[in-house]
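> Based on what follows, work out the 3D shape:
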Amino acid sequence: MKSKDQRIFLEALDELEREKGIIKEELLEAVETALLAAYKKNYGEKDNADITINRNTGEVKVFSRRTVVETVTKPDEEISLEDARSLKKRSNLGDVMDVEINAEGFKRNAIQNAKQIVVQKVRECEKKNIFNKFKQIEKMIVAATVRKTDEKGNLYIDINGLEAIVPAKELSEADRFRQGDRIRVYVGTVEESTKYTKSFLSRKAEELLRGLLELEIPEIEDGIIEIKNIAREAGSRTKVAVYSEDPNLDVKGACIGKNGMRIQSIIDELQGEKIDIVLWDEDMTTFVKNALNPAEVISVDIIENEEERIARVVVNEDQLSLAIGKKGQNSRLAAKLCGIKIDIHTAESYEDDQDEYEEDEIEGDE
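The predicted model follows:
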């Protein structure tokens, strides 16, 4: 390789290191390995060869490792003491030394043949770098820029230079974006496959909402307020159960923020998804009442049997639709949040049920 070509070669490696973060030394070692494989393929394994590239000049040298002997019987493996001392004055019998081989023709051809190996190494390094970068943001909420949405509804995003895709099934029903929009995404498990990095990205996962709450509400991040549970129907409505051991803290007020600013920031990020902050209570009766907000609850009875726990809730007639919610959403989310089945009755229907139950009891006694 001519000195000009050597310089260009090293400059190309420097550029790869700057632009792609691929370590120059790893590339040089890959080239040396490729050249050695090519040399042995042409000249045979018996020639104990080694190849080095000068890190400063780019000069390629081919060496054959020889043992210093009195009389040479294996030219490919031995060198006479006289010849050895002509190269290194202090050579002695039994020494092992590297003898440079004049292989200019091979070096010119081998470097061309090794280009594909270098390209492959660059691809491997890029793949590894991408994996490492994704691994650094695993189980985190990250900011991203929207690039496009394809015909299947998949969202293509850019995460600080990393290209990624949020599958359509991991977008909420409210998510509608344009190119250039800044959004937040939850990065779940990251795995390395044979061809590319596999990563779970979502805007539906409860972890996204949990992360947003931590980002916007310092008391949650600091552990002063604890998120006990989340019941979410992404893009529509969410209930969050929160608790604090500090009796003087206005927990709901801290979560909502002055003039609703804290919670509104999260609602805006989630494209208008409604968020109910619910005070958690170890008493299930109180917890169910809180979870059914904004409905006003008259009473809650917890009924336990071998199969399940049921919260029998009584509300006034004018509160029934609020308690159940549109398409049953309010009661459904409350049940999920509390981990209990919720059975809602009006006061009138509950009294009728109780009267029938008492009549049955009387008839049974008779």
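> contacts and neighbour counts: CA atoms only from here.
Will do.
> looking at this, Ile267 is in a helix?
Yes - with DSSP: H, G, I helix; E, B strand; the rest coil as the criterion, Ile267 is part of a helix.
> now it: how far from Ser236?
Distance from Ile267 to Ser236, counting by Cα to Cα, to the nearest Å: 10 Å.
> Spell out which residues are contacts of both of those two.
Taking Cα atoms under 8 Å, 6 or more residues apart in numbering as the contact rule, Ile267 and Ser236 both touch Glu273, Lys274.
> Next, the contact list for Val69, please.
Counting by Cα under 8 Å, 6+ apart, Val69 touches Glu78, Ile79, Ser80, Leu81, Leu93, Gly94.
> Contacts for stretch 200-217, please.
Against stretch 200-217 from outside (Cα under 8 Å, 6+ apart): 140-141, 165-167, 170-172, 184-190, 220-221, 227, 230, 232, 234-235, 254-255, 262-263, 265-266.
> just checking, which of those residues belong to helices?
Counting by DSSP state H, those place Ile220, Glu221, Ala254, Cys255, Arg262, Ile263, Ser265, Ile266 in helices.
> Next, format these as JSON lines and append distance to Ile53 and neighbour count.
JSON lines is the format used below for the ones in helices among the contacts of stretch 200-217 (distance: Cα to Cα, whole Å; neighbours: other Cα atoms under 10 Å):
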{"residue": "Ile220", "distance to Ile53": "56", "neighbour count": "22"}
{"residue": "Glu221", "distance to Ile53": "53", "neighbour count": "14"}
{"residue": "Ala254", "distance to Ile53": "64", "neighbour count": "17"}
{"residue": "Cys255", "distance to Ile53": "62", "neighbour count": "22"}
{"residue": "Arg262", "distance to Ile53": "59", "neighbour count": "18"}
{"residue": "Ile263", "distance to Ile53": "60", "neighbour count": "24"}
{"residue": "Ser265", "distance to Ile53": "57", "neighbour count": "15"}
{"residue": "Ile266", "distance to Ile53": "56", "neighbour count": "20"}
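> With distance to Asp150 added, can I get those in TSV?
Below are the ones in helices among the contacts of stretch 200-217 laid out as TSV (distance: Cα to Cα, whole Å):
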residue	distance to Asp150
Ile220	37
Glu221	36
Ala254	40
Cys255	36
Arg262	33
Ile263	31
Ser265	28
Ile266	26
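> Please identify the helix or strand for the closest residue to Ala164 other than its chain neighbours.
Nearest residue to Ala164, sequence neighbours excluded (Cα to Cα, 6 or more residues apart in numbering): Ile157, at 5.4 Å. Here Ile157 sits within strand 155-159, counting by DSSP states H and E.
> Which elements pack onto that strand?
Counting by 3 or more Cα pairs under 8 Å, 6 or more residues apart in numbering; DSSP states H and E, the packing neighbours recorded for strand 155-159 are strand 140-149, strand 162-166.
> how about this one, so we can line them up?
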Amino acid sequence: MKSDFLIALTQLAAERHLPREQVLGAIEVALASAFKKDNPASGQNISVTLNPNTGDVSVFALKTVVETVEDADKEITVADAQFIKKGAVLGDEVAAAEPLPHNASRIAAQTAKQVVLQRLREAERDLLYQEFQQHEGDIVSGVIETAEPGRTITLDLGRAQAVLPYEEQAPNERYRKGQRTKVYLVSVRSTPKGPEILVSRSHKNMLKRLFEIEVPEVYNGVVEIQAIAREAGFRSKVAVSATQPGIDPVGSCIGIRGNRIQSIVNELQGEKIDIVSWDEEPRAFITNALSPSEPVHVELLESEQTAIVVVPDRQLSLAIGKEGQNTRLAARLTGWRLDIKGTTEWEEIQEEIAAAGGAVAAADEEATEETEAVAEVVEEAIAIVEEVEAAVEDADVEEPVTAEAEP
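Below is the predicted model of the structure:
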């Protein structure tokens, strides 16, 4: 029996990919529970230990040290307690060995089985959760189990199942049952049924992880990805910089004859990827971000976090992109609102500003002349008033007026 028990224990641990010690602990708890159920009247606090080498089962009951034993199932004398625990005194609790139930084999085979399996399922869930939680933010591979257009897709990741919601799917991709695909592991949540794993094909960090996989310089930190703007399935922009002199960050990501970037494009099923140089100076960064167009002037309105970008007329549609995509991605990449102008429109705006400035200057000059004329009139009026006041004062002095009393 001992040999069979240990063999079964070892096989169970291997099948469930669980540590043997964890299985052992689950069985000990299960046996204790089963023995309690077999003799509920005793009310004993039972514990069980299982020798992993021999398979021997030992049963212990927690008993209180008393002077006179009244309930042998729960109490023990001082003398007996000191054989178990040296120095035991009244009121202490000791674990006293108990004889195995006469039907211990049947109990272990029947009652403990369900409890053991339950504990194993719980342990397996915890291990799976911990295993996949460590891979949050990584790319994992799975086989599609269910795939219906416009609905959530389920994937088999080997030891667990993952969900790929519709909003996390790339619009240009088609999925079919049995297809193996790479996904970005967004989050793992522990549930009573096991880990709930959320994956994505449209997350911008999937693009970042692909660069880390395909470009050694990115993985090693020689080239850093500073920003990503992505419209999954259609187009993305990636801003990169070098941490060491003499390194071409854009060239490193593209690879010889474009082999590195092509591997990423293939994985994303044809998504276009623009790799641009990051620059801490906003004008330079905005210019780079609007690639493949070539801006000739960038004017920043910092209070509004807006940049007016002037491009050659022939590149206006190129700078804006299909349905504004190029400008939209560049704005998200740089963090600036971008207002794209052609050179002709920009020159017209400058002429209007200059004309408006001339009109204002002329108006100011005319207003100045009018102000000077008014000032002259005012000065003349003041002079006349002063002359009148002086004449009145002189008249008062020469012909004084006196008041006489009536006779």
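> List buried members of the contacts of Val69 of the first structure by neighbour count.
Buried by 16 or more other Cα atoms under 10 Å: Glu78, Ile79, Ser80, Leu81, out of these.
> which residue sits closest to the third one, ignoring its sequence neighbours?
For Ser80 of the first structure, the nearest residue in space outside its immediate sequence neighbours is Val69; the separation is 5.1 Å by Cα to Cα, 6+ apart.
> Output the helices and strands packed on strand 155-159 of the first structure as CSV; include the columns mean neighbour count and distance to Leu201 of the first structure.
CSV is the format used below for these (neighbours: other Cα atoms under 10 Å; distance: least, Cα to Cα, whole Å):
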stretch, mean neighbour count, distance to Leu201 of the first structure
strand 140-149, 18, 10
strand 162-166, 17, 5
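> Out of those strands, which gets nearest to Thr346 of the first structure?
For Thr346 of the first structure, the closest of these is strand 140-149, at 42.9 Å, according to Cα to Cα.
> Please name every helix or strand in contact with the closest one.
So strand 140-149 of the first structure, by 3+ Cα pairs under 8 Å, 6+ apart, packs with strand 155-159, strand 182-192, helix 206-216.
> please redo it, this time with the cut-off set to 10 Å
Under the contact definition 3 or more Cα pairs under 10 Å, 6 or more residues apart in numbering; DSSP states H and E, strand 140-149 of the first structure sits against strand 155-159, strand 162-166, strand 182-192, helix 206-216.
> which residues touch it?
For strand 140-149 of the first structure, contacts defined as Cα atoms under 10 Å, 6 or more residues apart in numbering pick out 154-168, 176-189, 201-203, 207-212, 215.
> Mind giving me the ChimeraX command for buried ones among these?
ChimeraX command restricting the contacts of strand 140-149 of the first structure to the buried ones, with burial defined by 16+ other Cα under 10 Å:
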select :154,155,156,157,158,159,164,165,166,167,168,184,185,186,187,188,201,202,203,207,208,209,210,211,212
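> any idea what Glu104 of the first structure aligns with in the second structure?
In the second structure, the residue matched to Glu104 of the first structure (TM-score structural alignment) is His102.
> How about Asn229 of the first structure?
Aligned counterpart of Asn229 of the first structure in the second structure: Ala227 (TM-score structural alignment).
> so where is the helix or strand hosting Ala311 of the first structure in the second structure?
Per DSSP H and E, Ala311 of the first structure falls inside strand 309-315. Taken onto the second structure by TM-score structural alignment, strand 309-315 of the first structure occupies residues 305-311 there.
> hey, where'd the helices end up in the first structure?
Applying DSSP H to the first structure gives helices spanning 3-20, 24-43, 81-87, 104-136, 206-216, 218-221, 251-256, 261-269, 284-291, 320-324, 329-338, 347-365.
> right, so of those helices, which gets closest to Val313 of the first structure?
That would be helix 284-291 among these, by Cα to Cα, at 8.4 Å.
> what distance separates that closest one from the middle of the whole chain?
36 Å (Cα atoms, centre = their mean, to the nearest Å).
> same deal with stretch 136-146 of the first structure?
Offset of stretch 136-146 of the first structure from its chain centre (Cα atoms, centre = their mean): 7 Å.
> And stretch 108-116 of the second structure, by the same measure?
Centroid displacement of stretch 108-116 of the second structure relative to its chain, using Cα atoms, centre = their mean, is 44 Å.
> Show me the contact partners of it.
5, 23-35, 37-38, 104, 106-107, 118, 120-122.
> swap in stretch 313-330 of the second structure?
228-231, 234-239, 274, 285-295, 309-312, 331, 333, 335-346.
> re earlier: of all the helices of the first structure, which one is nearest Arg65 of the first structure?
With Cα to Cα, the closest approach to Arg65 of the first structure among the helices of the first structure belongs to helix 81-87: 11.7 Å.
> buried set for the closest one?
Buried residues in helix 81-87 of the first structure, defined by neighbour count with 16+ other Cα under 10 Å: Leu81, Glu82, Ala84.
> Now do the last one against Glu100 of the first structure, distance only.
It stands for Ala84 of the first structure. 12 Å.
> Take the buried residues of helix 81-87 of the first structure and write them to TSV, including distance to Asn54 of the first structure.
Converted to TSV, the buried residues of helix 81-87 of the first structure look like this (distance: Cα to Cα, whole Å):
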residue	distance to Asn54 of the first structure
Leu81	28
Glu82	28
Ala84	23
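> Was I right to think Glu70 of the second structure contacts Ile76?
Yes - counting by Cα atoms under 10 Å, Glu70 of the second structure does reach Ile76; the two are 9.0 Å apart.
> Just the buried subset of the contacts of stretch 108-116 of the second structure, please.
By neighbour count, with 16+ other Cα under 10 Å, the contacts of stretch 108-116 of the second structure hold 5, 23-24, 26-35, 107, 120-121 as buried.
> now, the most widely separated pair of those?
Greatest spatial distance among those (Cα to Cα): Phe35 and Arg121, at 21.8 Å.
> still on that earlier bit, what residues of the strand holding Ala311 of the first structure count as buried?
Ile310, Ala311, Arg312, Val313, Val314, Val315.
> Please give me every residue in contact with Thr71 of the first structure.
With Cα under 10 Å, 6+ apart as the criterion, the residues that contact Thr71 of the first structure are Glu78, Ile79, Ser80, Leu81, Glu82.
> Swap in 7 Å and give it another go.
Ser80 (Cα atoms under 7 Å, 6 or more residues apart in numbering).
> how close does it sit to Ala49 of the first structure?
From Thr71 of the first structure to Ala49 of the first structure the distance is 21 Å (Cα to Cα).
> and if you look at Tyr243 of the first structure?
Applying Cα to Cα, the value for Tyr243 of the first structure to Ala49 of the first structure is 71 Å.
> try Tyr186 of the first structure
According to Cα to Cα, Tyr186 of the first structure stands 52 Å off from Ala49 of the first structure.
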